[in-house]
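Peer 1: Provide a 3D model corresponding to the input given below.
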Amino acid sequence: MSTSSESPNASVVICSYTEERWDLLMDVIGSVHAQTLVPQQVIVVVDYNVNLYKRLIATVEGATVVENTGPQGLSGARNTGVGLVTSDVVAFLDDDAVASPDWLERLTAFYDDVDVLAVGGRVEPVWETVRPAHFGEELDWIVGCSHRGMPKVASEVRNVIGSNMSFRLDVVRRVGGFNVELGRQGTKPFGCEETEICIRSVIGTPGSRVVYEPAALVHHHVPAHRGTLRYMLSRSWSEGISKAQMSRVVGQKRALGPERRYVHSVVPRAVFAGVLDWARGSDPWGLARAGTLVAVLAFTAAGYMRGRQLASGSQPLRAVKAAPRGLTEATTEESK
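Peer 2: From the prediction side, this is the model:
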């Protein structure tokens, strides 16, 4: 292990696009200010919502509030935040993901190793009501959370989770930031931009690593409607399309390695356990969980095939090579 002489400092970027999450956003900002490791900067990026921007400027103290200067969407907003960061490390939180008090301290501890390019943590779902009985923990990736089958101790991984991740600032800037042709735009549930940037970062630096530290915990709010079968299948379809888009940029082998292991290992065990629990009478919802898992897998695969089909008749997505507009400089306004 290669080490540096001192731990890096870190800033936190929070991206938001809707006033509907106002109370959650205030909790997120409050959790950042309560960290055991004080962040060098707290930056809130508003994605094309003037009313939300004005409200934050008038309300929030101790943070820099800016509008997205890049293309609309989560990738553009994140790049805008990166353009303002002056610390060694930039960490990202969603506007509905509250950080544990030692979250930032646990993430940055791994940057003593100069080969570590990115560190992410565990994302625990906090259900608005209760977890639906048909929604197994193996499917928590649908709601942007860590799922059963992920490492239980700090481990090297392909990519971090978008709602709880950090990068060396120079790495993000060197690879050109988040690909604005990928990722969520408003309520459209596409993704994979954090997976793609992790892959690009490691490709550009042989011998480097991305680390998952489950002790760096955030609690992610999950609305009740995201537990419905309708939402689960819709999100699975979108995930398949997103994976197809990403595979065009980084290649199919890099894009789908962990997914293949998930399908071959985690899914069969979960389906078997669900059916067995139902057959024994120990859990009447076991069969429903197993069936939901199979349906989600089928919709994800169908989405991926549809994405590949659409890609065959379109221009290839650009692999980011240069820093996009807003990544190296942005207009700032300090909140009062």
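Peer 1: Only C-alpha atoms from now on, for both contacts and neighbour counts.
Peer 2: Fine.
Peer 1: In contact with the closest residue to Val249 other than its chain neighbours, which residues?
Peer 2: Nearest residue to Val249 in three dimensions, chain neighbours excluded: Ala319, at 5.6 Å (C-alpha to C-alpha, 6 or more residues apart in numbering). Contacts for Ala319 were tallied using C-alpha atoms under 8 Å, 6 or more residues apart in numbering; they are 179, 249-250.
Peer 1: Let me know the secondary structure of Ala319.
Peer 2: Of the three states, Ala319 takes coil according to DSSP: H, G, I helix; E, B strand; the rest coil.
Peer 1: quick one: Asp112 and Pro316, what's the gap?
Peer 2: 38 Å (C-alpha to C-alpha, to the nearest Å).
Peer 1: Also this sequence, please, to line up against the first:
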Amino acid sequence: MSLSIEVAICTYNNALLLDRTLATIAKQQVDSSITWSVLVVDNNSTDETAAIAQRYIDAGTIPQLRLVKEPQQGLSYARICAVRSTDSELIAFVDDDCLLSPDWVQQAVTFFQEHLQAGAVGSRVKLLWEVPPPEEILPFQGYLSAYDRGDLPLQMPSVGNTYLVGAGLVVRRSALLASGWLEKTALVGRNGKCLTAGDDSEIVLRIRNAGYELWYNPAMQLQHYIPQKRISPQYLQRLIRGIGQSQPFLYVLGNRLQPNLAVRLSTCGKSMRYFSKVLTSIIYRNLFQAHPLTAERLLYLNHSLGRLQGALQLFLRGYQV
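Peer 2: Modelled structure (predicted):
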């Protein structure tokens, strides 16, 4: 049985890279038995996004390419719009700065056909740097969506916290609906220039909690383009702080805990201890060992501060899990 697939590209003010992404999609080599289409979700862009998408629509090089607008700012809202704008059984969330290998769509559909219990499948993601990154950035590539778990497909753990990156994440529509994510979305994701995160991990964990399998498929290969501005210390600090903010909620969700008062207090305590440990280490190295405050230490500090903020948000608000 052939599955239909919708490639959904949610975008905000990234017209130049969107053009490159659409160019790789136009070169997809897909078996004629597979029904596939592409949807660009414009999340309030003020640049040439609409014009770029319309140019590809007029050219007719991408099957059933459409453009829709989502006025509510935030990546999760744009993804919800994509889900509600298609009837395809498979929905592929492709970032607007991803360059797909020519057989990516074909490999995605084939994998789901062969793994009937798969609810979400992640890609092998290599980073494509605009300029060579500083050495101290390399340990943090995962925060920029690098993802490589080897040359063989890998089923992710069925318990505990785990993740698949959102760049090139494909979900089964029935699994997504069963997960309740559409009704219970807690993490908004990127919101304009605000670098909040974790929304893709929320999707993945909710699907797994609904009884479906999570997989990594190395045959679905793509490159994630990293412009020079995204490796600046200021950008990375904001990014990693936003990722840290999502982690207390994802811990609760991944371990299927009810966010009652005891769990929320425990999460706050763990996050406070982590922040104190990182801060104490920095102070000790700086004051007593005369080590300068490195970019790496600043990233750890921002991550721990983000985790503390996320734990406080979880304590004050609670979430549906």
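Peer 1: Could you identify which of the contacts of Ala319 of structure 1 has the most neighbours?
Peer 2: When neighbours are taken as other C-alpha atoms under 10 Å, the top entry among the contacts of Ala319 of structure 1 is Asn179 (26 neighbours).
Peer 1: which residue ranges form the helices in the stretch 51-200 of structure 1?
Peer 2: For the stretch 51-200 of structure 1, the helices defined by DSSP state H, counting those that start in this stretch occupy 74-82, 103-108, 169-174, 193-204.
Peer 1: Take the ones you listed and lay them out in JSON lines including mean neighbour count and distance to His225 of structure 1.
Peer 2: Below are the helices of the stretch 51-200 of structure 1 laid out as JSON lines (neighbours: other C-alpha atoms under 10 Å; distance: least, C-alpha to C-alpha, whole Å):
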{"stretch": "helix 74-82", "mean neighbour count": "30", "distance to His225 of structure 1": "22"}
{"stretch": "helix 103-108", "mean neighbour count": "24", "distance to His225 of structure 1": "28"}
{"stretch": "helix 169-174", "mean neighbour count": "19", "distance to His225 of structure 1": "34"}
{"stretch": "helix 193-204", "mean neighbour count": "20", "distance to His225 of structure 1": "24"}
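Peer 1: ok so, going back, switch the contacts of Ala319 of structure 1 over to JSON lines; also include distance to Ser238 of structure 1.
Peer 2: Listed next are the contacts of Ala319 of structure 1 as JSON lines, based on distance: C-alpha to C-alpha, whole Å:
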{"residue": "Asn179", "distance to Ser238 of structure 1": "17"}
{"residue": "Val249", "distance to Ser238 of structure 1": "17"}
{"residue": "Val250", "distance to Ser238 of structure 1": "18"}
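Peer 1: and of the residues you listed, the nearest to Ala97 of structure 1?
Peer 2: Nearest to Ala97 of structure 1 among the contacts of Ala319 of structure 1 is Asn179, at 22.4 Å by C-alpha to C-alpha.
Peer 1: was I right about that closest one contacting Glu193?
Peer 2: Yes. Asn179 of structure 1 is within contact range of Glu193, at 6.2 Å (criterion: C-alpha atoms under 8 Å).
Peer 1: Overlap of the contact sets of the two?
Peer 2: Listed as contacting both Asn179 of structure 1 and Glu193 by C-alpha under 8 Å, 6+ apart are Ser75.
Peer 1: helix, strand or coil for the closest residue to Gly136 of structure 1 other than its chain neighbours?
Peer 2: Nearest-residue entry for Gly136 of structure 1: Arg289, 6.0 Å, with adjacent residues in sequence omitted and distances by C-alpha to C-alpha, 6+ apart. Three-state call for Arg289 of structure 1 (three-state DSSP): helix.
Peer 1: wouldn't Arg289 of structure 1 be in contact with Glu138 here?
Peer 2: No. The criterion here is C-alpha under 8 Å, and Arg289 of structure 1 misses it with Glu138 at 9.8 Å.
Peer 1: Compare these two and say which is more crowded by neighbours.
Peer 2: Set side by side, Arg289 of structure 1 and Glu138 show more neighbours around Arg289, with 25 against 19, by other C-alpha under 10 Å.
Peer 1: contacting residues around Tyr231 of structure 1?
Peer 2: Contacts for Tyr231 of structure 1 (C-alpha under 8 Å, 6+ apart) come out as His225.
Peer 1: how far away is the residue nearest to Val249 of structure 1 from Gly240 of structure 1?
Peer 2: 19 Å.
Peer 1: do the same with Glu124 of structure 1
Peer 2: 23 Å.
Peer 1: who has more neighbours, those two?
Peer 2: With neighbours defined as other C-alpha under 10 Å, Glu124 of structure 1 and Gly240 compare such that Gly240 has more, 25 against 21.
Peer 1: Pretty sure that one sits against Gln309.
Peer 2: No. Taking C-alpha under 8 Å as the definition, Gly240 of structure 1 is not a contact partner of Gln309, at 11.8 Å.
Peer 1: Count residues in the vicinity of the residue mapped onto Trp127 of structure 1 from structure 2, would you?
Peer 2: The pairwise alignment with structure 2 assigns Trp127 of structure 1 to Trp129, based on TM-score structural alignment. Neighbour count for Trp129 of structure 2, taken as other C-alpha under 10 Å: 15.
Peer 1: what residues are up against Trp129 of structure 2?
Peer 2: 225-228.
Peer 1: ok, now Met246 of structure 1?
Peer 2: By C-alpha under 8 Å, 6+ apart, Met246 of structure 1 lies in contact with 182, 192-193, 196, 255.
Peer 1: ok, now Pro102 of structure 2?
Peer 2: Pro102 of structure 2 sits next to 24-25, 27-29 when contact means C-alpha under 8 Å, 6+ apart.
Peer 1: ok, and the most crowded of the residues you listed?
Peer 2: In terms of neighbours by other C-alpha under 10 Å, these top out with Ile25 at 23 neighbours.
Peer 1: hang on, it packs against Asp103?
Peer 2: No. If you go by C-alpha under 8 Å, Ile25 of structure 2 and Asp103 don't touch, sitting 9.6 Å apart.
Peer 1: wait, isn't Val38 of structure 2 in contact with Leu65?
Peer 2: Yes. Here Val38 of structure 2 reaches Leu65: they are 4.7 Å apart, a contact under C-alpha under 8 Å.
Peer 1: any shared contact partners between these two?
Peer 2: Counting by C-alpha under 8 Å, 6+ apart, Val38 of structure 2 and Leu65 have no common neighbour.
Peer 1: which of the contacts of Met246 of structure 1 line up with contacts in structure 2?
Peer 2: Retained in structure 2 (both residues aligned by TM-score structural alignment, their matches' C-alpha atoms under 8 Å) from the contacts of Met246 of structure 1: 192, 196.
Peer 1: now the aligned partner of Arg209 of structure 1 in structure 2, nearest residue through space, not along the chain?
Peer 2: In structure 2, the residue matched to Arg209 of structure 1 (TM-score structural alignment) is Glu213. Of all residues not flanking Glu213 of structure 2 in the chain, Ala118 sits nearest, at 4.5 Å (C-alpha to C-alpha, 6+ apart).
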